[in-house]
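Undergrad: Build me a structure from this.
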Amino acid sequence: MGPSRGSTHFTATSTELTLNYGRVTANGIDFSYAEEGTGPLALLLHGFPESGDVTYRHLIPALAAAGYRAVAPNMRGFAPSSLPADGSMLLSDLVDDVNALHQELGGGADAVLVGHDWGAGMAWAAAATTPERWSRLVVSDVPPLRFFAAYSSTFEGIENLNHFWFFQMDMATETVAADDMAWLRRGLQEKWTAPGFDAGEEIDGMRKALGEPARLRAALDLYRTNFGPRQMGTPEWAAEHGRLWGSLPTQPTLYLHGTEDRSVVMDQQTLDAIGAALSESNSASEAAFVEGAGHIVPAERPDRYNELVLRFLTKEV
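TA: Reported below is the predicted structural model:
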């Protein structure tokens, strides 16, 4: 499959892999993306404070070798994708971005959707609201809404997700930007990844994606506009999030979670409950832990993550 309408491409080569980088306009946003391979579309959605090509640097070539066109865009606001003209970082607009990317990249009914962290929420919502676009779903690190909501309201969840609440403060903008984003660098190295993992590439990707003040403000607005103190918990807020990602996907779905995740901490009982709920919607769905991984599963334990993803995508259902 060649470049989509209005996209431009160049090739970057490293010692590990060769990626094509392109741009495409979808839902009014000029998206930058990394891609490799030909075949059915596999759209890979990253989280905060990351970038698509870094988070999925190991999965992209594995999917390409398996016969997919793996495309990892940077979400709106994250450089070098464009900032939204209206400033919106609402989840509903992010989901519209996902579905527009499917259209502009030439995706068919056989397209696969992969999401991590914020990309997980986007994937749950896109798969539920436009199921005809996505044949299978792979999600990591943020479980379905009913499970995430239950966790985030516990003492442990509130403590471990403290960045959700800190980012609401006006002081957070200056604090997070200070000293080359030292707060986020420590988060990536000391909390959001497992002990012993070298988060250097994640930190470099963060610098490129969020190094400009307007980019960092947009990233913080993910939390301020979707989990703001004035609307969070209101009936209107609950209805909107329920509409977007309250339903479980009807497609075969694989949910993966790191055993060393210190942000969304999960035990076996909860993982089993997630697997059972997903299986009720589609009997081919699964849930599994990735041993030794923290919150950024695709990058931290790529061999095991890729193995589980490719086995799931190739199994008969």
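Undergrad: hey, let's count contacts and neighbours off CA atoms from now on
TA: Noted.
Undergrad: Leu137 looks like it's in a strand, true?
TA: Yes. Under the criterion used here (DSSP: H, G, I helix; E, B strand; the rest coil), Leu137 sits inside a strand.
Undergrad: Please generate a structure for the following sequence too, so the two can be compared:
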Amino acid sequence: MTAPREIDVTTPDVTLRVLVWGSDDAPIALCLHGFPDTAHGWRKVAPLLVDAGWRVVAPFMRGYAPSTVSSDGSYHVGALMDDALRVLDAVGPTGRDVLIGHDWGAIAGAGLAAMPESPFGRAVIMSVPPSASFRGRVPHLGRLVAGLPRQMARSWYIAYHQLPWLPDHSASWEIPRLWRQWSPGYASHEDVALVRTAIGAPENWRAALGYYRQTMRGSKPPPRYAELHDYWLAKPVMPVLYLHGTEDGCASSDYSRWVERILPEGSRTELVADAGHFLQLEQPDVVARHIVGFIGPH
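TA: Below you'll find the predicted structure:
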């Protein structure tokens, strides 16, 4: 398959570099990556989706070079959602488009899946459960609470990112450590090199940390993102496929049982065996088969 085309999408806040695979007249599968990853993380799944008739459009998320950092310092979920909608508008929505999100892209994707009158017909959420899964009256609360100590140990980096100064100088060791922890057994050298290019520079690394700092501290987004931002905690209203690797060292695959309860009719959850957090790179054939089985071929 040929290398992806590159386009730039300029918004009032950032300029986003976007990778595009497939025909310009095909419906769009808009793929959003997470931390610490890049748009290149879709390179193994993209050809399989293109073979099924889709055009894969994958932006580098704001702050991840060659996309720019935010001019107003916003890394709120609402800003990520706005970026996704602007990329879709720039490449030309077809009315048959779908969203695929992993990690932070999954968080933004869950927000977009909760939007009334969303331009996407279906969503695929990967590796990070929608926040609505753990809100309200949560069933099997004892089982959920029993797993918290192990999950808190896995999530050490979230608390670490809230510290002053020290995390800002940790990119060189934290990126490879998280890949080893989250996808044990996966040969991640190529991907770690790509991530270091994207967020290894101090300005970009601080931007990547901003996702965690602004979300965990509950800071308010700029007014232009406020309306979208309200959706990221809500339940999806469109059919969702939730995928999670059984060997994920970032978030437990057990959480899929709580995801199931908040998904609308026509949704489903699937566990991907022998895959860690970056399941689209570790088991691309299996992941693509699940995705195409859900969104359909064109």
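Undergrad: so how far is Leu44 of structure 1 from the equivalent of Tyr186 of structure 2 over in structure 1?
TA: Superposed on structure 1 with TM-score structural alignment, Tyr186 of structure 2 falls opposite Phe197. Using C-alpha to C-alpha, to the nearest Å, one gets 22 Å for the distance from Phe197 of structure 1 to Leu44 of structure 1.
Undergrad: Looking at those two, which one has more neighbours?
TA: Comparing Phe197 of structure 1 with Leu44 by neighbour count (other C-alpha atoms under 10 Å), the higher total belongs to Leu44, at 30 against 16.
Undergrad: Can you tell me the element the more buried one falls in?
TA: Element membership of Leu44 of structure 1, judged by DSSP states H and E, is strand 41-45.
Undergrad: Identify each buried residue in stretch 265-280 of structure 1, please.
TA: Applying a neighbour-count criterion of 16 or more other C-alpha atoms under 10 Å, the buried positions in stretch 265-280 of structure 1 are Val265, Met266, Leu271, Ile274, Gly275, Ala276, Ala277, Leu278, Ser279.
Undergrad: Also stretch 47-62 of structure 2?
TA: Buried positions in stretch 47-62 of structure 2, judged by neighbour count with 16+ other C-alpha under 10 Å: 47-50, 53-62.
Undergrad: which residues in structure 1 does it align to?
TA: Stretch 47-62 of structure 2 corresponds to residues 61-76 in structure 1, going by TM-score structural alignment.
Undergrad: Give me the contacts around that stretch.
TA: By C-alpha atoms under 8 Å, 6 or more residues apart in numbering, the surrounding residues in contact with stretch 61-76 of structure 1 are 1, 17, 29, 31-46, 51-53, 56, 60, 80-84, 89, 94, 306, 310.
Undergrad: Also stretch 175-184 of structure 2?
TA: 36, 186, 188, 192, 195-196, 247-250, 275-278.
Undergrad: can you name the two of those that are farthest apart?
TA: Arg196 and Glu247 (24.1 Å; C-alpha to C-alpha).
Undergrad: and Tyr157 of structure 2, what pairs with it in structure 1?
TA: Per TM-score structural alignment, the equivalent position to Tyr157 of structure 2 in structure 1 is His163.
Undergrad: Report how many residues lie close to that match.
TA: By other C-alpha under 10 Å, neighbour count at His163 of structure 1 equals 16.
Undergrad: one step back: just to be sure, which of the contacts of stretch 61-76 of structure 1 are found in helices?
TA: Gly52, Asp53, Ile60, Leu94, Asn306, Leu310 (DSSP state H).
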